[in-house]
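Enquirer: my questions concern the predicted model and sequence given below.
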Amino acid sequence: MDVIARSGDTLHYYSQLFDLPLILVQDANRGIGDGPLLPGQLVKIPGFKVGTRTMNRETSLNVVAEELKLPVDALFLVNQEESLPLRGGGGTLVVPQRVQQRVVTVGVPYSYDILCHDLRKLWKTYPFLTLESAGTSVLKNELFHVKSGRGEKKVHINGSFHANEWITTAILMVFLNDYLLALTNHRAIRGVNMLALYESCLLSAVPMVDPDGVNLVVDGPPSEEPYRTLVTKLNKGNPTFKDWKANIRGVDLNNQLPARWEIEKARKPQAAAPRDYPGDYPLSEPEARAMARLAEEEDFDRVIALHTQGKEFYWGFEQEEPEEAEAIAQEFARVSGYKAVRYVDSYAGYKDWFIQTFRRPGFTIELGEGVNPLPLSQFQDIYDDTLGIFLASLYM
């Protein structure tokens, strides 16, 4: 919600007026100092939206303010003073409403278009978010990079490295939404103070690493050539792409990183395929290059890559993981019930490369259990199981 500042007001005053942490109001209004505001200056109030209220003879501004749990001055701020409905009169009152429900989409296959729609809604509601681009896909779809928080510790989470694992994006987006809701509503999640996490951590997320592949699985082949013809041929004419894991060029993005890549190259498909083909050389695909570049530029302290399925997670690589990774893995297992697996016969993945390159903790979390793509009927169970991992990744 945006308000028009009055002369002499400050961001500190608005944080008190709307009962919001000052740090969130400041971050929502980057570039505005803490001194007196200029009249007419536009100020963003995170976690609020604008509604209306029809006034009648029995209703006063004090009654409305009490219902909203806000000072009367908040009503004066969002209305033109000369047009405020008077007690005993009628008219329509503009009212600020605290957002208390999720705004992201749930219950449907999660496509790239839905992601774009939901990210716009999140940013509009919570403008202290930073929304950037980590790069683009083969089809020039943005790899959106979401950041929130002020802390020195940088924690990165990503989803949908594999196309038919799109449910990981939906799970991650719901966690982001719940985290933001808790921040602006003074709520804890499972007893964990979200504002303390905001102040101590910077949360980084790329919710959908393979947007072209996800759209292929969810919506079918693209209109662009030669990719429409290519995927149809690789899929052997099958109009259903539910088993497709790769990007739109038939390269498995989680077999693309230079971490013993040659092992995967020797034993996996030798040409483009719906799954497992590691490419002609490491980082041949723009999506993989973007994710590697992001880690190098942002200097993450740890990364979590969301995949499906198995109800387990992998946290080691060639004995190159740091000592602190074991304690984090133990906490992940405790809060989720997932099995902690140190080593697995797999190479060239994102967490493998991160551990090898930075000697910092990296984790691959296999959400849920069954056959990919996992059905949406599992969504709530997966979220309940893994919510603790999301939180622990920030507080550990």
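Expert: That came in fine, so what should we check first? Numbering: from 1, shown residues only.
Enquirer: from here on, just use CA atoms for contacts and neighbour counts.
Expert: OK.
Enquirer: next, the distance between the ends of stretch 346-361.
Expert: With C-alpha to C-alpha, to the nearest Å as the measure, stretch 346-361 spans 17 Å from end to end.
Enquirer: give me the buried positions along that stretch.
Expert: Of all the residues in stretch 346-361, those buried under the rule 16 or more other C-alpha atoms under 10 Å are 347-356, 358-361.
Enquirer: as TSV, these with distance to D381 and secondary structure would be great.
Expert: Shown next, in TSV, are those (distance: C-alpha to C-alpha, whole Å; DSSP: H, G, I helix; E, B strand; the rest coil):
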residue	distance to D381	secondary structure
Y347	29	coil
A348	30	coil
G349	26	coil
Y350	26	helix
K351	25	helix
D352	28	helix
W353	30	helix
F354	29	helix
I355	29	helix
Q356	33	helix
F358	33	helix
R359	33	coil
R360	30	coil
P361	26	coil
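Enquirer: try it against this one:
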Amino acid sequence: MEVRVRTGDTLWHYSQLFFIPLVLIIDSNPNINPNVLQNGQAVQIPGFTEDSYVIRQGDTIWKLAQRRNLNIDVLLLLNQDLNPSKLQVGQKIRLPSRVTKLIVNGKQAYDFQKMKTDLDTLGSIYPFMRRGEVGKSVLNQPLYNVEIGKSSRKVQINASFHANEWITTPILMQFLNEYLLALTNERTIKGVSALTTYLRSKLTAIPMVNPDGVNLVVNGPPAGRIDELIKLNKGSEDFSGWKANIRGVDLNKQFPANWEFEKERKPKEPGPRDFPGYKPLSEPETKAMADIAIKENYERLLALHTQGKEIYWGYEGLEPPESEVLANDFASISGYKAIRYVDSYAGYKDWFIQDFRKPGFTIELGLGHNPLPITQFDEIYTHVSGIFVRALM
């Protein structure tokens, strides 16, 4: 929600008026000098939307403020041309509305467009949330990254490397929404102060690594590529089991961490799953994910997959001692099983551990056959959302 600066206003005053932590207002306005506000300057107030209200018989500015549990100065700030002693029936004024409920509805088929729409809405309500792109997919869809936090200590959580594991995206999106909501309402999240977490770590979320593949599984093949994709899918028009990107490359078998070993024992040509490509990092999605990890120097990395209710945390003995501590904490929080080694290579967390010697985790959400039914959403979220908070601590 936007307000206009009056003579004598400060961001601290807005923080007190709206009960929003000052740091969130400052971070919502990166182009403003918080110590030198200009009269008439636009300031974004996070955690609020606004309504248009039509004055009725008997309304007064004091009654309207009391009805919404607001300081009168909030209404005067939003309606600077208003004469509070001369309200007129039929007159329209602006009223603020604190956002107290989730925006994201993850319990539905969740494709790239739904994610983008939710990110657009969250970005407008919570402008301290930063959104950028780490790269593009084969079909030129952006791989969005979302940043929440003040610290130089960075933690990456990603989802939907595999197309038929798309439920991981709305799980992560709901967590982002819950975290943002807790910040602007000064709540805890999973028993931890959201603001303390915000100041301690910067969360980088990449909620859909494989947008082309997710759209294929959720919506079917795009026009112009139907015959090509049916051929890659062994003649089947059922794409529900498709894991790969749109070119038939398994994105989580693309990283230079014993890639040659996977190449020898996996499919030798593109298809719906497990083909590691003709060389490491051949796909734009994997190249983007490698580049961002090198650039950002994350302290920890979590890759969300399905299924198995397991947490993989080791790679070739290269993981630091902290990994075992975190894995045991994650297991205790979620009820999932922590497993150090698994017979799989060339994954994103494998490469991250190998190249950075920092804690990396593959977390297999839920249990059953991929794609997991959306009816598991609430159970999965209950089990794993606490892991995300622990990863930021």
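Expert: Cool, got the structure. Keep in mind that what you see is a predicted model, and the values were worked out from it rather than measured.
Enquirer: list just the nearest of the buried residues of stretch 346-361 of structure 1 to P239 of structure 1.
Expert: Nearest to P239 of structure 1 out of these is G349 (C-alpha to C-alpha; 28.8 Å).
Enquirer: quick one: the strands in structure 1?
Expert: 2-4, 42-44, 48-55, 91-98, 130-136, 142-148, 153-158, 188-189, 192-193, 201-206, 302-308, 312-314, 339-341, 362-367 (DSSP state E).
Enquirer: for D243 of structure 1, find the nearest of those.
Expert: Comparing the strands of structure 1 under C-alpha to C-alpha, the one sitting nearest is strand 302-308, at 12.6 Å.
Enquirer: what does that closest one correspond to over in structure 2?
Expert: Counting by TM-score structural alignment, strand 302-308 of structure 1 pairs with residues 300-306 of structure 2.
Enquirer: how about stretch 325-334 of structure 1?
Expert: Using TM-score structural alignment, stretch 325-334 of structure 1 pairs with 323-332 in structure 2.
Enquirer: that stretch against structure 1, how far on average?
Expert: Superposed on structure 1, stretch 323-332 of structure 2 shows a mean distance of 0.6 Å to its aligned residues (mean C-alpha distance after the TM-score superposition for structure 1).
Enquirer: contacts only, for the counterpart of I380 of structure 2 in structure 1.
Expert: Using TM-score structural alignment as the criterion, I380 of structure 2 maps onto I382 of structure 1. By C-alpha atoms under 8 Å, 6 or more residues apart in numbering, the residues touching I382 of structure 1 are I171, L367, G368.
Enquirer: do G337 of structure 1 as well
Expert: Shown in contact with G337 of structure 1 (C-alpha under 8 Å, 6+ apart): K311, D385.
Enquirer: what residues sit buried inside the match of stretch 325-334 of structure 1?
Expert: Of all the residues in stretch 323-332 of structure 2, those buried under the rule 16+ other C-alpha under 10 Å are S323, E324, L326, A327, N328, D329, F330, A331.
Enquirer: so can I have a markdown table of the residues you listed showing distance to F161 of structure 2?
Expert: Listed next are those as a markdown table, based on distance: C-alpha to C-alpha, whole Å:
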| residue | distance to F161 of structure 2 |
| --- | --- |
| S323 | 22 |
| E324 | 24 |
| L326 | 22 |
| A327 | 21 |
| N328 | 24 |
| D329 | 24 |
| F330 | 21 |
| A331 | 22 |
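Enquirer: between which two of those is the distance greatest?
Expert: Using C-alpha to C-alpha, those span at most 12.1 Å, a distance reached by S323 and A331.
Enquirer: need the contact partners of the match of strand 302-308 of structure 1.
Expert: The contact list for stretch 300-306 of structure 2, computed with C-alpha under 8 Å, 6+ apart, reads 154-162, 165, 168, 348-349, 352, 358-367, 370, 372, 391.
Enquirer: ok, back up a step: just name the most buried of the strands of structure 1.
Expert: Among the strands of structure 1, the stretch with the highest mean neighbour count (mean count of other C-alpha atoms under 10 Å) is strand 362-367, at a mean of 26.
Enquirer: whereabouts in structure 2 does it align?
Expert: With TM-score structural alignment as the criterion, strand 362-367 of structure 1 aligns to 360-365.
Enquirer: closest to I103 of structure 2 out of the buried residues of stretch 323-332 of structure 2?
Expert: F330 (26.8 Å).
Enquirer: could you check how far the nearest residue to that closest one once chain neighbours are set aside is from S152 of structure 2?
Expert: The spatially closest residue to F330 of structure 2, leaving aside those adjacent along the chain, is I387, at 5.4 Å (C-alpha to C-alpha, 6 or more residues apart in numbering). Distance, I387 of structure 2 to S152 of structure 2, by C-alpha to C-alpha: 21 Å.
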